[in-house]
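*Asks:* Predicted coordinates and the sequence they were generated for:
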Amino acid sequence: MSISAPVAPYVDHKRFAWILSLLIPMSIATGPLLWQWHPVTLMLWLPVIFTYCIAPLIDLALGTDTSNPPESAVPALDADPYYRRVTFALVPLLWGAFIYAAWFSQSVVLSWQAQLGLILATGGVGGFCINLGHEIGHKRAPLEQWLAKLILAPTFYGHFTVEHNRGHHRDVATPDDPASSRMGESIWRFMLREMPGAFRRAWVLERARLQADGLPFWSLHNVILQPALITFALWGALCLWLGPQVLLFLLPAALWSNFQLTSANYIEHYGLLRQTGPNGRVETCKPQHSWNSNHVFSNWATFHLQRHSDHHAHPLRRFQSLRHFDAAPQLPNGYFGMFTVAYFPPLWFAIMDRRLVAAVGRDPARINFAPGQRARLMARHGLTDHADATLVAKENT
């Protein structure tokens, strides 16, 4: 009688790597500290250069990690308080980094070029605020719900949880979703559609919820107004402390922060389209409806945001348990590198359009085309509608 060997318990080899996310707020401090040591504009641009130029190279150097935790280990992983404590610890650190940057912007005389570098670096930190709000805002625990509102407040993006959880997850990869980009649509055109569209959708969704619950719209029951009040309190306190001119720093920093979310939305579902059946119902969101990346460094820094397919399939699953899917389309670099590419539309189209065509099996019915771009893009990539192809085949026979 043979005795099977005991199964070794699962060990998360990235367990302590998640602490890397706690170093993110320090990136905003490096610029001012280096500037005080050597007051030249370049010092304040170093965090920006690292994010958009150095981090993509680190991703290329470290490569990808496609390992998944076994499903049997997921309940224990999700229940482990260590991972929640990492996200909780990041909340005051990000708040501190944002306030520190605001103080520094008013405490020294900077050229406009130096101020711009500081604004972009601070906006990057604000982008991580939104990413953290994305992770904990999906959880049902009241503490995490309130921490999500708190961390979204510095950048005045408190409507995100409503818009994302109830709107984007419902409409993702369809023409109805302002947060899903279309083939042939530049990030700059997408921004003009996504930012106001997401804001409007959040208010429509929250109004409908309050009406259904019989609650007044203009009240503290409104979960968009709750983080907005925190924003007004924070920005008001900064104005009292540093002077109202600090708004000239806070507003563009918040705008760049929010644009980091727009950048993520742009690359996460570019050109991918869920099918509508004969009954008019849209198919369930599947792994092939999100662009993914397993690049190590940027996944550490963003709490596995880049395993986006599993997030859409299981929104409540915690970051440490998110899985790689072989069927999911893969980006050639992590999010930081793809942001940089997206900011140059001709480069983005040259890299991503052919990947998109391959990802959908050259089926234009599975591509979300920008209005007016379908014929041009199909001709450019040699695509044919299946209905047209069937007609040609019949004619040839």
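*Replies:* Arrived safely.
*Asks:* Please make it C-alpha for all contacts and neighbour counts, starting now.
*Replies:* Fine.
*Asks:* Centroid-nearest residue for the chain?
*Replies:* Central residue of the chain (Cα atoms, centre = their mean): A264, 4.0 Å from the mean position.
*Asks:* In this structure that residue contacts Y335, no?
*Replies:* Yes. Here A264 reaches Y335: they are 7.2 Å apart, a contact under Cα atoms under 8 Å.
*Asks:* this is the other structure I want to compare:
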Amino acid sequence: MRYQLAYMIGLFSALAIVAGFYAGGLWLVAMVLALYFVLPFAERLIGESRWPSDARIAQIDRRTVDRYDLILYLTAASFILLVGWALWAVSVTPLTWWEFAAFALLMGEYGGFVGIVTAHELMHRNSKNKRQLAFLLLSLVSYAHFAIEHVRGHHVRVATPEDPATARRGETLYAFLPRTIIGGLRSAWNLEKERLARKGLPAFSGQNNILVWWGVTIALMIAIGLFIGPLSLLLFIVQGAVAIIALETINYTEHYGMERTKLPDGRYSRVKPEHSWNSSHILSNINMFNLGRHSDHHYQSNRPYYKLRHYDDVPQFPYGLAGMIMLATIPPLWFRVMDRELAAFENRAG
């Protein structure tokens, strides 16, 4: 999308959640229904964008970069403030069980589609401060180790059997979720253990980022339970769980059935754009910092979101990310659509 302000949709989504909370329970339910059943059709109706071209990317100057980064920081701040407000709001506002459930779902989806996605963009930047901010955002959804596994594990092993975040052909979302969540944590621990060993440090060290940032999450949970209340603690736990499931569902869709060739020396062929599914649907991409341009992201993981390009000759989602996520929840329909798409791409690729 060529308009910078479009990427601020996450900020307006946060304000909509706050407004929905104070408008009453039916508004919260309506927002949940819109998220799951209206958004997939809206993104298909609005369509796709091939922007930016290589010529436009070459024209991006320092001031423009600063504005794009400011949007990223504002979105990160919106997530932190939204979580803080939500924890307080449920402690002082009487809610029915279904109002709480709808609110927790909205918070979790915001955490997955905005909070974690913002952290994802930050963890790929060549800046210690930005990576630390990514860890902080992830600690708010109890998934701090993702910053380690995603950058140093997933991007190295994507589209191979060794990658817990690559869904295998014929694997349902419900089989994938426990495998990737458990496998991702195990992989992150091993990667951090190896990093510390190279520095001559034990795994249980104050420099272990998993221990440090999981420590932040646990400290937050204790503080929330003691000073705000059990309902707020329940909200923190539930929104984190929903955010994790949302994130890993995106992973399921973006790498389903992808395979790199194993070479005679035992290594795998280089990661190329065709090893991820691509989506250039406008609505999903402005909401998730062009996460749908996953082909280019894996091809050059250091490219910032505003420079990610569209490729015509890679596997293309038939629908936007919101539509693909909903499709993934119904395995028979998912296999019917995606196995056909996968076979068609393989035939074109020869």
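*Replies:* Thanks, I have the structure now. Please read all numbers here as calculations on a predicted model, not as lab measurements.
*Asks:* where do the helices sit along the stretch 101-250 of the first structure?
*Replies:* Remark: helices assigned in the stretch 101-250 of the first structure by DSSP state H, counting those that start in this stretch are 112-137, 142-152, 160-162, 169-171, 187-212, 225-242, 247-268.
*Asks:* Which of the ones you listed sits closest to H312 of the first structure?
*Replies:* Between H312 of the first structure and the helices of the stretch 101-250 of the first structure, the shortest separation by Cα to Cα is 6.7 Å, and it involves helix 169-171.
*Asks:* what about the closest one, distance to the chain center?
*Replies:* Helix 169-171 of the first structure sits 15 Å away from the centroid of its parent chain (Cα atoms, centre = their mean, to the nearest Å).
*Asks:* equivalent range in the second structure for it?
*Replies:* Mapped onto the second structure using TM-score structural alignment, helix 169-171 of the first structure spans residues 155-157.
*Asks:* For that stretch, give me the average deviation versus the first structure.
*Replies:* Using mean Cα distance after the TM-score superposition for the first structure, stretch 155-157 of the second structure ends up 0.7 Å from its aligned counterpart in the first structure, as a mean over the superposed pairs.
*Asks:* now stretch 73-90 of the second structure
*Replies:* After superposition onto the first structure, stretch 73-90 of the second structure sits on average 1.6 Å from its aligned residues (mean Cα distance after the TM-score superposition for the first structure).
*Asks:* Could you give the residue range in the first structure aligned to that stretch?
*Replies:* So stretch 73-90 of the second structure sits over residues 88-105 in the first structure, by TM-score structural alignment.
*Asks:* And the matching stretch, what's buried?
*Replies:* 88, 90-91, 93-95, 97-99, 101-105 (16 or more other Cα atoms under 10 Å).
*Asks:* Using CSV, lay out these together with distance to P142 of the first structure.
*Replies:* Shown next, in CSV, are these (distance: Cα to Cα, whole Å):
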residue, distance to P142 of the first structure
F88, 13
L90, 18
V91, 15
L93, 21
L94, 20
W95, 20
A97, 25
F98, 25
I99, 26
A101, 30
A102, 30
W103, 32
F104, 34
S105, 35
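*Asks:* And the residues you listed, which is closest to L22 of the first structure?
*Replies:* After measuring the buried residues of stretch 88-105 of the first structure against L22 of the first structure - Cα to Cα - the closest member comes out as L90, at 5.8 Å.
*Asks:* any idea what G126 of the first structure aligns with in the second structure?
*Replies:* Aligned partner of G126 of the first structure by TM-score structural alignment: G111.
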